[in-house]
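A.B. asks: coordinates only, no sequence provided:
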């Protein structure tokens, strides 16, 4: 694990160092996008409503031990400075405009049209700040019949088709166990911002990045989406089985379960040769992947009887020895203590504002020349208000005190 402290305000490093983000996001899709930019070195000013802040600050339990921070908020808000600002007031809007003029990127995930009521819509800011990159992340994008609707992860999973594909064949439609619709939208948003930065570098022009959660959800239907487009038939729910490859699924062992992933005919032949199943290779129902997909139930039942003979540990050792894809089904305590996860530094230790240790999931991007920069823990609400207003706008302590008295900050 890498280490960092919050004793001093370290300067950002990384490929986006020198760029400043005006962050008008909350909950998960927007904060995920901005945290990626922050980890890559961008200076992020997170704008939060005075008194309450990002909705996820109240998403407890659980809290991070000893910090008072919700675990949900901590997971998507490191490397950001928190500035409380009431953008519903004219003075708050004036301050926002002044700050945006000193920023390169604005990321927001308000409902379509909301920020325009405050003079902070793209169409209002673009003429004033033509080089500004303005990323909008919403449930359904800026156009189309659903544009005005709010977007929520489970709603998008339902409308985007993944729930129709997930779960047991005879069970109810099932959402994925983590908010994948939010996360994918945030990551696609970060990709869009990076592309817009490259365009601005070449032309000096900013632009709007329009991310709809439903759009991104449709995009990552991947092979299942293509299966439908190729056949015109809705793919069925298959539980833990793969729609295009067999066997590629969960099997019960003598003492638990493992995942067996046999991706091609050569691997299947190697599997059969090792475990006394050579007769299957000569059987037309098993000989090719296409045949195995067509005879899914027969293949599954045949191999289930074989896999049940030995323990999970026995199978994992034997399969790894012949380079057959396999793996345990880990609980999260096993994930975070896995030697490979540890060796790859997938956890990062920071120190919060009170000196308490805080462990977060690390950024998975590995850059050899400009590594991810862990410099700030998730901020306390309004922690950096005075600092930002002084450093970026030159406001005095007296002026900031007046803003605080009037509940502008």
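C.D. replies: It's in. What you see is a predicted model, and the numbers here were worked out from it, not measured in a lab.

A.B. asks: only C-alpha atoms from now on, for both contacts and neighbour counts.
C.D. replies: OK.

A.B. asks: which residues touch the closest residue to residue 48 other than its chain neighbours?
C.D. replies: Nearest residue to residue 48, sequence neighbours excluded (Cα to Cα, 6 or more residues apart in numbering): residue 84, at 4.7 Å. Taking Cα atoms under 8 Å, 6 or more residues apart in numbering, we find residue 84 in contact with 47-50, 53, 381-382, 385, 408-409.

A.B. asks: for residue 84, give its distance to residue 50.
C.D. replies: 5 Å (Cα to Cα, to the nearest Å).

A.B. asks: neighbours of the nearest residue to residue 308 once chain neighbours are set aside, just the number please.
C.D. replies: Leaving aside its sequence neighbours, residue 308 sits nearest to residue 253 (Cα to Cα, 6+ apart; 4.2 Å). Neighbours of residue 253 under the rule other Cα atoms under 10 Å: 20.

A.B. asks: residue 253 against residue 310, yeah?
C.D. replies: Yes - assessed by Cα atoms under 8 Å, residue 253 is found in contact with residue 310 at 6.0 Å.

A.B. asks: anything in contact with each of those two?
C.D. replies: Counting by Cα under 8 Å, 6+ apart, nothing touches both residue 253 and residue 310.

A.B. asks: what helix or strand is the residue nearest to residue 278 when sequence neighbours are not counted located in?
C.D. replies: For residue 278, ignoring the flanking residues on the chain, the nearest one in space by Cα to Cα, 6+ apart is residue 272 at 5.2 Å. Secondary structure assignment for residue 272, by DSSP states H and E: helix 265-274.

A.B. asks: elements contacting that helix?
C.D. replies: On a contact count with 3 or more Cα pairs under 8 Å, 6 or more residues apart in numbering; DSSP states H and E, helix 265-274 meets helix 278-281.

A.B. asks: got the buried residues for the next helix or strand after the helix it packs on?
C.D. replies: Downstream of helix 278-281, the next assigned helix or strand under DSSP H and E is helix 289-294. Residues 289, 292-293 are the ones in helix 289-294 that count as buried (16 or more other Cα atoms under 10 Å).

A.B. asks: and here's the other structure:
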């Protein structure tokens, strides 16, 4: 299905409007990286195989479903058979004019197809080529396929998620995919910035495993510096005590009262002043050693009042706290609505839809969704026409299953 890109005007004035991106990604981590670029104005051309050669989406998403629409908004889409000589030649024409290529193929696959970094930079030395893999471009695991949950396990996250003694627990979002995509987008931006000074492109890589280990953050450095192997702490913060989930008369809330000053403020506000001088809780080390008993005493008090009561009372004295929302409650929250974290866009077939907005805000521009996720090959004729191909040439390519 051909059609002009409805988001062209919306790109104008956005920070990446002058950047052209070729998107070869599948699954989630790669498309997430590209989405960051597309949301801020990059002209993204997503390449997919012709329908006859297309497999199912690795995420299990249907094209008009919420996952696909959220992941691939603000992009154009063409079909191109990279396994054919003509398809590869067309890809190289596109690559010669591009600023960025993003892919998440295995090393052997991109080299076999001839779309790897070394091949592309022969036609475009300024290309910024971004790659995401499961475990890295080389090394003992380089040939393994990687998916989010595998990286969560290998990267240590599942060992510190969940209740003590529960056994490993995955995080409820594809956090390795999302973090790897975010890191790659940041790396691509650094390489583009460097290119302004050098004129040369770079190959920027990350992996699900690298992203997951980096995201361990202080939990990782507890091992690398202190030799401590962090364990599951459930809803309690592993080092800042008391911080965790506490019952109320109508549900549960999070309270973060770690540090001496916040602890004392909380104790006064909760009517637990006597605990301040209690030897079991007199300082952070004592509170950590007696966490279970302290949490039980706090729970006895918090369950006597509603969640709203405690949020108001603790906010008044500057102790961080908040409700524990279901997803529908999150999007109904007045602050979430004020921040505009759900954006509407119109899809030509399924109508108006709401999808999750970029988390970034920037003066002088907005984060409105420029266009819904495209249908397969929706912009093939437009993109190839811009390369100088005529209607008859395009029809011939389609007949030969090149596009």
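C.D. replies: Everything's here; your move. Here the structure is a predicted model, which means the values were calculated and not measured.

A.B. asks: quick TM-score on the pair, please.
C.D. replies: TM-score of the superposed chains, computed with TM-score structural alignment, normalised by the length of the second structure, equals 0.95; 398 aligned residues with a Cα RMSD of 1.8 Å.

A.B. asks: circling back: show me what contacts the equivalent of the residue nearest to residue 278 of the first structure over in the second structure?
C.D. replies: Superposed on the second structure with TM-score structural alignment, residue 272 of the first structure falls opposite residue 267. For residue 267 of the second structure, the contact set (Cα under 8 Å, 6+ apart) comprises 273, 275-276.

A.B. asks: distance of residue 267 of the second structure from residue 323 of the second structure?
C.D. replies: Residue 267 of the second structure is 19 Å from residue 323 of the second structure, by Cα to Cα.

A.B. asks: for the stretch 101-250 of the first structure, which segments count as helices?
C.D. replies: In the stretch 101-250 of the first structure, the helices defined using DSSP state H, counting those that start in this stretch lie at 122-125, 153-159, 162-165, 180-203, 213-219, 222-231.

A.B. asks: matching residues in the second structure for the longest one?
C.D. replies: Pointing back at helix 180-203 of the first structure there. So helix 180-203 of the first structure sits over residues 175-198 in the second structure, by TM-score structural alignment.

A.B. asks: over to the second one?
C.D. replies: Structural correspondence for helix 153-159 of the first structure: residues 148-154 of the second structure, per TM-score structural alignment.

A.B. asks: how about the most centrally placed residue in the second structure, what does it touch?
C.D. replies: Central residue of the second structure (Cα atoms, centre = their mean): residue 178, 2.8 Å from the mean position. By Cα under 8 Å, 6+ apart, residue 178 of the second structure lies in contact with 28-29, 32.

A.B. asks: who wins for neighbours among the residues you listed?
C.D. replies: So for the contacts of residue 178 of the second structure (other Cα under 10 Å), the most neighbours sit at residue 29, 32 neighbours.

A.B. asks: how far away is the closest residue to that one other than its chain neighbours from residue 104 of the second structure?
C.D. replies: Nearest residue to residue 29 of the second structure, sequence neighbours excluded (Cα to Cα, 6+ apart): residue 177, at 4.2 Å. When distance is defined by Cα to Cα, residue 177 of the second structure is 11 Å away from residue 104 of the second structure.

A.B. asks: kindly report the same for residue 274 of the second structure.
C.D. replies: 58 Å.

A.B. asks: kindly report the same for residue 84 of the second structure.
C.D. replies: Residue 84 of the second structure is 20 Å from residue 104 of the second structure, by Cα to Cα.

A.B. asks: mean shift between the match of helix 180-203 of the first structure and the first structure?
C.D. replies: Its matched residues in the first structure lie on average 0.3 Å from stretch 175-198 of the second structure after superposition (mean Cα distance after the TM-score superposition for the first structure).

A.B. asks: can you list the buried residues in that stretch?
C.D. replies: 175-189, 191-192, 195.

A.B. asks: please compute how far it lies from its chain's middle.
C.D. replies: 13 Å (Cα atoms, centre = their mean, to the nearest Å).

A.B. asks: go on, stretch 29-43 of the first structure?
C.D. replies: 11 Å.

A.B. asks: who's in contact with the residue lying closest to residue 10 of the second structure once chain neighbours are set aside?
C.D. replies: Nearest non-adjacent residue to residue 10 of the second structure, counting by Cα to Cα, 6+ apart: residue 370, 5.3 Å away. Listed by Cα under 8 Å, 6+ apart, the contact partners of residue 370 of the second structure are 6-8, 10-11, 39, 73-74, 345.

A.B. asks: can you find the partner of residue 370 of the second structure in the first structure?
C.D. replies: So, by TM-score structural alignment, residue 370 of the second structure is matched to residue 375.

A.B. asks: how many neighbours does residue 390 of the second structure have?
C.D. replies: 12.

A.B. asks: residue in the first structure matching it?
C.D. replies: Going residue by residue (TM-score structural alignment), residue 390 of the second structure aligns to residue 396.

A.B. asks: what's stretch 106-115 of the first structure aligned against in the second structure?
C.D. replies: Against the second structure, stretch 106-115 of the first structure falls on residues 101-110 (TM-score structural alignment).

A.B. asks: relative to residue 242 of the first structure, how far out is residue 219 of the first structure?
C.D. replies: Residue 219 of the first structure is 19 Å from residue 242 of the first structure, by Cα to Cα.

A.B. asks: over to residue 121 of the first structure?
C.D. replies: 44 Å.

A.B. asks: all the strands of the stretch 1-150 of the first structure, in order from the start?
C.D. replies: 2-3, 20-24, 43-48, 80-84, 105-108, 133-138 (DSSP state E, counting those that start in this stretch).
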